[in-house]
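>>> Next input, structure requested:
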Amino acid sequence: MRKYLRPKLLVIDEVGYCPFGREEANLFFQLVSTRYEHGSIILTSNKSFAEWGELLTN
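From the prediction side, this is the model:
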């Protein structure tokens, strides 16, 4: 996880290209919440924000 915390800017491309399973969604949440207030994140996706619930499961 440290290598994802080091850069001042983390670019995550094509969120939603493949749906996340429960474990992947949990790891993604951990990454975003850990980087909070430590560095910026840019996310790109071909899905609208309303469709993200389907991608990340509950």
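
>>> all contacts plus neighbour counts: C-alpha atoms, from now on.
Noted.

>>> pretty sure S40 contacts I12?
No. Counting by CA atoms under 8 Å, S40 does not reach I12; the two are 10.8 Å apart.

>>> for comparison, sequence B:
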Amino acid sequence: MILDDIGYVQHSRDEMEVLFTFLAERYERRSVILTTNLVFSEWDRIFQDPMTTMAAIDRVVHHSVILDMMGLESYRARAASAQKATPTPPQPAAS
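As a prediction, this is how the structure comes out:
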């Protein structure tokens, strides 16, 4: 299961309880890939409760591989820069 951009959009407490339950159920049973722009110290913004936050982080980091992508250029930003750098051909004049 891939969960992309966790924490990007604020969700209700009930929705975050569902997410925690999902992570707890998958813990040590199935793989989960998470992407987020938040460091672990900011995960309280996701789960809105310190105990739930710590329990979620504990389950996520146990047996995990963490890839820190800080400082790497976004592929979307790179594509936008490349597109801007490509000159557009002049448009024919309207007759």
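
>>> Among S40 and I12 of the first structure, which residue is more densely surrounded?
Applying other CA atoms under 10 Å to S40 of the first structure and I12 shows that S40 carries more neighbours, namely 14 against 11.

>>> Spell out the residue ranges of the strands in the second structure.
Shown for the second structure, the strands assigned by DSSP state E span residues 2-6, 33-36.

>>> Quick one: those as TSV, columns for distance to F47 of the second structure too.
Output for those, formatted as TSV (distance: least, CA to CA, whole Å):
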stretch	distance to F47 of the second structure
strand 2-6	10
strand 33-36	13
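
>>> Tell me how many other residues crowd G16 of the first structure.
17.

>>> what does it align to in the second structure?
Superposed on the second structure with TM-score structural alignment, G16 of the first structure falls opposite G7.

>>> which residue packs closest to that match, ignoring adjacent ones?
I46 (5.4 Å; CA to CA, 6 or more residues apart in numbering).

>>> Against T36 of the second structure, how distant is F47 of the second structure?
13 Å (CA to CA, to the nearest Å).

>>> ok, H38 of the first structure touching Y4?
No. Applying CA under 8 Å, one finds H38 of the first structure not in contact with Y4, separated by 10.6 Å.
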